[in-house]
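*Asks:* generate a structure from the sequence data that follows.
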Amino acid sequence: MSSPPSRPVALRDVAAEAGVHPSTASRALNPAMRYLVADPVAERVQEVAARLGYRPNAVALSLRTGRTRLIGALVPGIANPVFAPILAGAAEALSSVGYALMVADPGDDPGRAAEFVEQLAARSVDGLLLATASLHDDPALAACRARQIPAVLVNRGSEGIPSVVADDRGGMGLAAEHLLGLGHRRIGHVAGPAQLSTGLLRAEGFERALRAHGVEAEPSLRVVTAAYTREEGDRAAAVLIARNPDMTALACANDLLALGAYDACRRAGLRIPEEISVTGHNDMPMVDLIEPPLTTVRIPHGEMGAQAARLLLGLIGHGEEAGAVVLPSALVVRGSTAVPRSDGR
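*Replies:* Predicted structure coming up:
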């Protein structure tokens, strides 16, 4: 006859083995309360809990505190390499204080994003990280307000909503300054979606840099994309190449757009960078491995996710007021840019 299954290890078992009161054990095992326990005691309790295989009862904890210690995150394309380090940074910051991250991918559908907010709210998440927000009348943000769910935007900005973003104006300005410094004057702009803060601000940064050098931002040298995808980059770059035979460079608002620009340039028989220079924005993984390696603007994505998580925890735990955190960008010069040929090609 098989022996009956043993009961799960309880908090009182950990406390008894460690020689402390259960309330002390509870504080020692709660990252948010650990500072109330002396380090040697906390370390002993944690060692005992690990040895006994203790797992906190999430339901009991939720009933006691009114919180599930779950955070939701919405990203517009989980396969997009930009979002992996953002989510990793957020998850690490959250797990260090006993929170877990749930990720949903509504793509570029605002209505679907709002539906996911409702679904995550039904699971009683304590707050949301949103990488999906549009500049105006965003349904997901409206759903957060209606549900009174604390939310922080990440890699997106919207007026009046706490956010952690990169210096999009300054970053795109760095790319434009680099091309202008090499001697380019006929620079095509593969712009990001106008309904997103990143698209709007990067376009402003690009045009501001041109004006500072006395170069006109001609409408014929700009195509606004509908999404940050390789296909949209290909389409936009092909239009610019056909429209501007004297163009010597392409400044792209995103690395995926730049990869599409590579496709369009190769199809048109233009060598990069000998006949046309290309820049991107984000420095997503492996753009240093393409041929030629992409000159791009580096954004601290991991830090962005971590800071957004910490900002959200401040809202949840203490109702702290928060505004916009802007992280610096940096230009990474690689092999996709060079001085223009004297004949324009």
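*Asks:* please count neighbours and contacts with C-alpha atoms only from this point.
*Replies:* Noted.
*Asks:* hang on, R156 packs against S197?
*Replies:* Yes - R156 lies in contact with S197 (CA atoms under 8 Å); the separation is 5.8 Å.
*Asks:* which neighbours do these two have in common?
*Replies:* Residues touching both R156 and S197 (CA atoms under 8 Å, 6 or more residues apart in numbering) are S134.
*Asks:* quick one: the helices in the stretch 1-150 of the chain?
*Replies:* In the stretch 1-150 of the chain, the helices defined using DSSP state H, counting those that start in this stretch lie at 11-18, 22-28, 39-52, 58-65, 83-95, 110-122, 139-147.
*Asks:* ok, now the stretch 151-300 of the chain?
*Replies:* 168-182, 197-212, 230-243, 255-267.
*Asks:* which among those is found nearest to I299?
*Replies:* Of all these, it is helix 168-182 that lies closest to I299, at 8.4 Å by CA to CA.
*Asks:* in the closest one, what's buried?
*Replies:* By 16 or more other CA atoms under 10 Å, the buried positions in helix 168-182 come out as 168-180.
*Asks:* who touches that helix?
*Replies:* 198, 201-206, 208-210, 213, 249, 251, 253, 279-281, 296-297, 328-331, 337-340.
*Asks:* of all the helices of the stretch 1-150 of the chain, which lies closest to G317?
*Replies:* Using CA to CA, the helices of the stretch 1-150 of the chain put helix 58-65 closest to G317, at 11.1 Å.
*Asks:* re the thing from before, just the buried members of the contacts of helix 168-182?
*Replies:* 198, 201-206, 208-210, 249, 251, 253, 279-281, 296-297, 329-331, 337-340.
*Asks:* returning to what we had before: please render the helices of the stretch 1-150 of the chain as TSV that adds distance to A237 to the earlier fields.
*Replies:* As requested, these are arranged in TSV below (distance: least, CA to CA, whole Å):
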stretch	distance to A237
helix 11-18	61
helix 22-28	57
helix 39-52	56
helix 58-65	51
helix 83-95	24
helix 110-122	27
helix 139-147	31
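*Asks:* dump the ones you listed to a markdown table, plus mean neighbour count and distance to A226.
*Replies:* Shown next, in a markdown table, are the helices of the stretch 1-150 of the chain (neighbours: other CA atoms under 10 Å; distance: least, CA to CA, whole Å):
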| stretch | mean neighbour count | distance to A226 |
| --- | --- | --- |
| helix 11-18 | 18 | 53 |
| helix 22-28 | 19 | 50 |
| helix 39-52 | 16 | 50 |
| helix 58-65 | 11 | 42 |
| helix 83-95 | 20 | 19 |
| helix 110-122 | 18 | 14 |
| helix 139-147 | 17 | 19 |
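*Asks:* let's compare: structure for the following, please.
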Amino acid sequence: MKELEIGCTNKAVNERYTVQDVAKRAGVHASTVSRALNPATRHRLSEEVAARVIAAAAELGYVPNGLAASLRTRRSETIGVVLPDITNPVFPPILQGLEAVLAEERYVAMVANAGSDNDRQRLVIERLLARQVDGLVLATVTRHDAIVDQCLKAGVPLVVVNRSEADHRVSSVVSDDLRGMRLAVDHLYGLGHRRIGHLGGPQNLSTGKGRLEGFLSAARDHGLDPASSDLELASGFSREAGREAAFRLLEHAPDLTGVVVANDLLALGLYDVLAARGLSCPGHLSVVGHNDMPFVDMVSPPLTTVRIRHREMGEQAAQLLLRLVRGEAQGGVDVVLKPDLVVRASTAAPR
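*Replies:* Model (predicted):
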């Protein structure tokens, strides 16, 4: 029985083969085997030699040891992607965009659902770095995030997506939140609304803070001066948090005719409160969401919302990260994507 080698398995249960065995079977040097079995270098060989090596490897059931290769080359062709909530419909399109670009370069995404707990996020990133990922894409960052410090100290190429950090130390791909909120306020104002409130998100996140600032700026440009009672901030970007904040908002400001919401999930929470109170949308209250996440066109009423380019966001993040990995770019690049307003049935002129 041949000497065991991790990752090089035969179809037989107790027998394993090495790259030298494949080279002997194919009648080539061991380095030729490595080139033939790597799609990125296979073109350097003749078709006949490459085919002979691949056939020999298949006969022996040889599988290259990717971990060993990454230790030699310092490249794993793997990117770590850390999400805060994989159940949030915003993230699958971002991930699709990321993976589409990575696949073109023969990279694979290693996706982790880290939640919002800092200790859990730190552990996840430590484990990803231990697996020799070539770079990280984080969708978890807060405005002042110690996790970014951890990544910078590790020297790993890093891009943050959908959110940004306040100090602009790392590259980011985000949507233009100020423009998005201006589109929403302009839309309601154009319909005739003059009592417009805001259901916002957590202020430790760039999306929560930026959208609140965008709402206030747009409202004031229209001569509106929202009272503090017209603003309510949710504890998180979830339907449950939206429901709790919407209840408080309607208690404090029952005469609002329109609400600009910082996130579609929060808007669904507002829908729940309206239904519980026997109020109609848009009859009693017009609602504008933010994100245009999947299926908000199928709720009742279909949600008017600010559309973020989620897939493009993922594509741009992957392209930027690969440039960082190859040393073709420096960190600190901010890519800001232009949002659009999608008008549906949740908004109308006030009564």
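*Asks:* in TSV: the buried residues of helix 168-182 of the first structure, plus distance to G98 of the first structure.
*Replies:* Below are the buried residues of helix 168-182 of the first structure laid out as TSV (distance: CA to CA, whole Å):
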residue	distance to G98 of the first structure
D168	32
R169	36
G170	36
G171	34
M172	37
G173	40
L174	39
A175	40
A176	43
E177	44
H178	44
L179	46
L180	49
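*Asks:* L313 of the first structure: which of the residues you listed is nearest?
*Replies:* Of all those, L313 of the first structure sits closest to D168, with 24.9 Å by CA to CA.
*Asks:* corresponding residue for that closest one in the second structure?
*Replies:* Aligning on TM-score structural alignment places D168 of the first structure opposite D177 in the second structure.
*Asks:* and that match, how far is that from R309 of the second structure?
*Replies:* Look at D177 of the second structure and R309 of the second structure: by CA to CA, to the nearest Å, they are 12 Å apart.
*Asks:* got it, and R351 of the second structure?
*Replies:* 33 Å.
*Asks:* looking at those two, which one has more neighbours?
*Replies:* Taking other CA atoms under 10 Å, R351 of the second structure and R309 do not tie; R309 has more neighbours (19 against 10).
*Asks:* what's the match for L129 of the first structure in the second structure?
*Replies:* For L129 of the first structure, the residue aligned by TM-score structural alignment is V137.
*Asks:* returning to what we had before: minimum distance to S62 of the first structure: which of the helices of the stretch 151-300 of the first structure has it?
*Replies:* Per CA to CA, nearest to S62 of the first structure of the helices of the stretch 151-300 of the first structure: helix 197-212, 36.0 Å.
*Asks:* now, the most widely separated pair of the buried residues of helix 168-182 of the first structure?
*Replies:* Farthest pair in these (CA to CA) is D168 and L180. Separation: 18.3 Å.
*Asks:* and stretch 236-249 of the first structure, which stretch of the second structure?
*Replies:* Taking TM-score structural alignment, stretch 236-249 of the first structure hits residues 245-258 over in the second structure.
*Asks:* now do stretch 331-339 of the first structure
*Replies:* Alignment of stretch 331-339 of the first structure against the second structure: residues 341-349, by TM-score structural alignment.
*Asks:* how far does that stretch sit from the chain's center?
*Replies:* Relative to the centre of its chain, stretch 341-349 of the second structure is centred 27 Å away, using CA atoms, centre = their mean, to the nearest Å.
*Asks:* can you give me the end-to-end distance of it?
*Replies:* With CA to CA, one end of stretch 341-349 of the second structure sits 17 Å from the other.
*Asks:* ok, residues contacting the longest helix seen in the first structure?
*Replies:* Using DSSP state H to define each element, the first structure has its longest helix at helix 301-318. Residues from elsewhere that reach helix 301-318 of the first structure, judged by CA under 8 Å, 6+ apart: 82-83, 85-94, 126-129, 150-155, 163-166, 320-322, 327.
*Asks:* that helix vs the second structure, mean deviation?
*Replies:* Its aligned residues in the second structure lie a mean 1.0 Å from helix 301-318 of the first structure after superposition (mean CA distance after the TM-score superposition for the first structure).
*Asks:* so which bit of the second structure is that helix matched to?
*Replies:* Using TM-score structural alignment, the residues of the second structure aligned to helix 301-318 of the first structure are 310-327.
*Asks:* report the buried residues of the matching stretch.
*Replies:* In stretch 310-327 of the second structure, counting by 16+ other CA under 10 Å, buried: 310-318, 320-322, 324-325.
*Asks:* show me what L128 of the second structure lines up with in the first structure.
*Replies:* In the first structure, L128 of the second structure lands on L120 (TM-score structural alignment).
*Asks:* chain neighbours aside, what residue packs nearest to that match?
*Replies:* G72 (6.6 Å; CA to CA, 6 or more residues apart in numbering).
*Asks:* okay, now the one you found: neighbour count?
*Replies:* G72 of the first structure: 23 neighbours (other CA under 10 Å).
*Asks:* next up, the contacts around it.
*Replies:* Per CA under 8 Å, 6+ apart, neighbours of G72 of the first structure: L101, M102, V103, A104, L120, V125, D126, G127, L128, L129.
*Asks:* residues touching the third one, list them.
*Replies:* Neighbour list for V103 of the first structure: G72, A73, L74, V75 [criterion: CA under 8 Å, 6+ apart].
*Asks:* so the equivalent of it over in the second structure versus V19 of the second structure, what's the distance?
*Replies:* Matched by TM-score structural alignment, V103 of the first structure corresponds to V111 in the second structure. V111 of the second structure is 31 Å from V19 of the second structure, where distance means CA to CA.
*Asks:* and A50 of the second structure, by the same measure?
*Replies:* Taking CA to CA, one finds A50 of the second structure at 14 Å from V19 of the second structure.
*Asks:* what's the burial count for the nearest residue to V108 of the second structure once chain neighbours are set aside?
*Replies:* Distances taken as CA to CA, 6+ apart put T78 closest to V108 of the second structure, at 4.8 Å, once the chain neighbours are dropped. For T78 of the second structure, the count of nearby residues is 20 (other CA under 10 Å).
*Asks:* please verify my assumption that T78 of the second structure contacts L136.
*Replies:* No - using CA under 8 Å, T78 of the second structure makes no contact with L136, being 9.2 Å away.
*Asks:* residue range for stretch 275-284 of the second structure in the first structure?
*Replies:* Going by TM-score structural alignment: stretch 275-284 of the second structure matches residues 266-275.
*Asks:* for that stretch, buried residues please.
*Replies:* L270, R271, I272, P273, E275.
*Asks:* how close does the corresponding residue of the first structure for M298 of the second structure get to A143 of the first structure?
*Replies:* Under the alignment (TM-score structural alignment), M298 of the second structure maps onto L289 of the first structure. Using CA to CA, we find L289 of the first structure at a distance of 41 Å from A143 of the first structure.
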